[in-house]
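Q: here are the coordinates; sequence isn't available:
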């Protein structure tokens, strides 16, 4: 248990208003805000925010903001006793023995010892975790041009650059990296204590002797507790286009397009990560990838582009909506194309949802009732193939095909 006391304050300051008639300045507004929290486990922390907007004309506005963020580890990350997860992993140390005795041509070859299988990962809370901190900066432009009479619709376009620098990010070293560490340490005559193995059987002992290495027993579980990672930097640009056309002879239309481009996602290496990176550079270990560190853009569920579009038509009690979603391709570093060292590319994915609804109005006891019938993933598209437990990247894609639904909602 823990106690948290919070206080938030915000002040809006209109520095310049239109009534002042200052040339090239329609309005300047400032926002000053702050949050103070007191944690029984961490003490007191403050998170300030400053935002500023400048509107030189009615149809244009520049905006920027700087703030700090704070997130305390949750109680599970601090105190959860061991719990188990199952992930598909390859036992590199056992596989390296097969490579040394000539049973396989490369470390990525599959045999009884090298198959990527479900491995038990035991994770536990860490009471020594420090809270996460972040510095956040944004700068953007809002355009609301009046290129045509209002009856032909209103157009809004926004573009915002953002940057987030995080420190003491709560995470894990990673089961794959734990296996790589064991692979490296066994190459230099040691082993990773975070891996629990059974005693080697007769065949494993014989293979170890033939390879000139200590025998590698069957992997039972991987210990991978929560820890504070090194700093992470994220940068990106968000675009939004919104068009609203109301009260035409054939109804009202609303269309919005949201596009997000991630420019940078860089995770600094921890001392253990650096050990693996140096071993890889020196050739002590080979044909493997150290995951979750350095450049993470377009890798393992982190696409560069995401986009969504919503188109809505309304005429009287009737409405029709079309929603489209797009995710760009990215690399799956746990798999390679056959005969190469090129990582597997998980293809871009686009899906569409559609609904039709009717709202009862001035109709007695049915007044205010909305009936909607719709379908998700109307093209019944399968998710792109990935080297994951169920064959797709669950953090980005869904294996749910086309499915229909109906809802009834009544407002009182």
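A: Now that the structure is in, tell me what you want to look at. What you see is a predicted model; the values in this text were computed from it and never measured.

Q: rest of the way, CA atoms for contacts and neighbours
A: Fine.

Q: for stretch 154-164, which outside residues touch it?
A: Stretch 154-164 is touched from outside by 134-146, 233-245, with contacts defined as C-alpha atoms under 8 Å, 6 or more residues apart in numbering.

Q: cutoff 7 Å now
A: Stretch 154-164 has contacts (C-alpha atoms under 7 Å, 6 or more residues apart in numbering) with 134-145, 233-245.

Q: residues in contact with residue 401?
A: The contact partners of residue 401, by C-alpha under 7 Å, 6+ apart, come to 377, 380, 381, 382.

Q: one more time with 8 Å
A: By C-alpha under 8 Å, 6+ apart, residue 401 lies in contact with 376, 377, 380, 381, 382.

Q: try it against this one:
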């Protein structure tokens, strides 16, 4: 794609290089050694903060202005951030297990940059990578930012550019570098309290900090406690039903009273029944047997189950953390440091009571449920004949509300210790900077699941009563008598407590050296080089019940694995000219990193950049980088996993009798009879790891400028004025993923190609009975866009001082292709799979200070989106039923904060804030899995949140 920025930049760079031979400048003195720093995006210590790559820095005051208490929540408000897990995801239950083997990530907070996925963002703490998350249900491949207390953060630097040449694997989409507090003298106590306008979701926290400094040492200690209460979905109108505006039509067919679809072997009539004790009415399909004189009637929409009543809009959590950092000057030029952190996160997710599906149309993927025989001798079987999955049983859906909701409780313990030496020395008439570092970190998680079922015991309890009687503890099960028919004795036999465990470990040793090699006519040629060794170990140990296949789901096996990597890198900063007619300065940066993995071998990644200081107030810069992401332990070694996804079968008659979307001939060829209607829209999709996976590779390009015009500095209307514009482009090849399940199902029906149909099997009824798509290195992901930022500081006046920051991201292209070139549904302006790619995201913040007063007003804007209506196309809530799409309107949130500082002790700062001040509801999402909105993009419905903060320094 040709972009207007390319031609002038390319011409300028060509001209600069051509003029280099003519530019015989006098030898310049070496840059001063004072205030040399290392900025994210380069390993070379330099005096200039504005490098070749755009780095967005969030200061501590900017973080506090958000009123948020999680690093993940703060970063997810960046305009370049994509969809990622947070506390608004009630992410256990039907979200299932993602195909990368990482588990559900319940309770975690992640960061996605450029919509390329959280696992393609590298998270560093003080320049050293952080351990991946542990969810207790898999081996994570992304970082859980809730394992790092916000209280220990000094600032956060975000590089939204490929950086594998400097930092290694995972830095495809960018790097987040969290800088911890170290130079602190005295104490600090911070108290937080907040609540949503409806009186729920209460949040409170206490942060403690203390530090001291001497001539040769510094010590910082921090402690943090944060507790977040839940918000229940049933308390908001938008999330009180499965899909807003559709009532019970898209509710579950697994109901407290039960749904029974079978053929009577005595009459040959197929029935679709539910007990009269329910709330439904007869004549759902008008077929034979609908008018009945017994205790059952034909299943209808009014009988469906509203599972949304049990969901959460905001998951409760409690985080407790301790952090310490000690630094000691061994000599005038050598410093030793040691850091340690301990953090515990306890969180809870909740889903509706777990459904029991039986028969081929239940499509659970578990043979104990799909191939069940319910004996005619079962004392509760009212039909007088066997219900046999291989003969006359199509589906039974029963939701034992007697056993309560599914509750998933996580405990995640993070431990971290690091030590090292940093120093400098003089040699060959120049300064040399060096450091050696060692780090070990571990995330260990336990998840306890209440409310699930032992499908093996269920099978026994529904089968031959003689076999049940011969099994100690077995009690015959009544799934036919309606809600309340399952007794406590029955529950004790079928309802276990399931406990899963997992952990991730990371060990790192690194050594780095930076200096200047020699002096060129335009200045010193600087370099940085280093070596890094990393070892990853991860494991997932499911409950023994799950391992043997008795859990009410797909059997899962333990996962464990490890690998290590040795790496070396070199970075050069080459001055091409200085004080020339072509500009003040032109620097070329070169970097390369070689990585040797024990799993797949070696990989080399280069990076090139130019920084052209055209004038004192105008900088042009551009970079090109190649990168890679090594497959994670879960992706390599993960066992079979399951996700229960809302999928719409193209061969199915739609709600209201709309004809199938798919070709009748193709559907017949797949064994789907005419008039087939999908009984269960939740289809279990299984996947798993692949030891043959190769690394993803990427190419990244950025180009832009920074302009700080002279007329905007120290002028009557402006103290400082800056404009920053950056074009970005990322191209990933061999992306590790499974094809989007809905896309695969659609393509199978449309093409009958085995590439898509292999792994999808159908029962004799025509329903999808199993769906398997494995991880592989699929096609490509391409995305590009623009960042346009403006910063304006007004002069101090009698009215105080105002500062304006306005940041914008425009996504021009996002294209994901499968291995055979099949287009995935993600693209700009589209909502799909609980994730959005807005074409325009914008944050504007106006801050004001006057004496002891301060205030801020932040405006967050998300442009409009469209989505497929799916089965909701028959309802008025679908805004464009002709095209089968729904519009999610643009939304703008307003956040306010005001504060006053009292001159007591070293200062008492009091602040009050209101986020989503006008109580804007998110746009209704018909395709989202839960709660009727996209939890990764918007605030919760009725989401006005007020908070108070007191910060005392002493």
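A: Sure thing, it's come through. Everything quoted here is computed from the prediction, not taken from an experiment.

Q: just the TM-score for the two chains, thanks.
A: After superposition, the two chains reach a TM-score of 0.78 (TM-score structural alignment, normalised by the length of the first structure), with 364 aligned residues with a C-alpha RMSD of 3.0 Å.

Q: what's the ChimeraX syntax to select whichever of the contacts of residue 401 of the first structure are buried?
A: Here is the ChimeraX command that selects only those of the contacts of residue 401 of the first structure that count as buried (16 or more other C-alpha atoms under 10 Å):
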select :376,377,381,382
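
Q: quick one: which of the contacts of residue 401 of the first structure sit in strands?
A: residue 376 (DSSP state E).

Q: tell me, what residue is most central in the first structure?
A: For the first structure, the residue sitting closest to the mean C-alpha position, by C-alpha atoms, centre = their mean, is residue 302 at 6.1 Å.

Q: return the residue of the second structure aligned against it.
A: Aligning on TM-score structural alignment places residue 302 of the first structure opposite residue 837 in the second structure.

Q: return the distance of that match relative to residue 369 of the second structure.
A: In this view, residue 837 of the second structure and residue 369 of the second structure are 39 Å apart by C-alpha to C-alpha, to the nearest Å.

Q: so the residue nearest to the centre of the first structure sits right up against residue 327, yeah?
A: No - Residue 302 of the first structure sits out of contact with residue 327 when judged by C-alpha atoms under 8 Å, with a separation of 9.7 Å.

Q: burial count for the aligned partner of residue 223 of the first structure in the second structure?
A: The pairwise alignment with the second structure assigns residue 223 of the first structure to residue 772, based on TM-score structural alignment. Taking other C-alpha atoms under 10 Å as the criterion, the count of residues near residue 772 of the second structure is 20.

Q: ok, now residue 81 of the first structure?
A: A count of nearby residues for residue 81 of the first structure, using other C-alpha under 10 Å, gives 13.

Q: one more: residue 619 of the second structure?
A: Residue 619 of the second structure is flanked by 23 other residues according to other C-alpha under 10 Å.

Q: what do you get for the one 5 residues further on?
A: Each residue near residue 624 of the second structure was counted by other C-alpha under 10 Å, and the total is 20.

Q: from residue 620 of the second structure, how far out is the closest residue to it other than its chain neighbours?
A: In this structure, residue 624 of the second structure finds its nearest non-sequential neighbour in residue 701, 4.5 Å apart by C-alpha to C-alpha, 6 or more residues apart in numbering. Taken as C-alpha to C-alpha, the spacing of residue 701 of the second structure relative to residue 620 of the second structure amounts to 14 Å.

Q: which one's more surrounded, the two?
A: For residue 701 of the second structure and residue 620, the more surrounded residue by other C-alpha under 10 Å is residue 620, and the numbers stand at 23 against 20.

Q: understood, closing this out.
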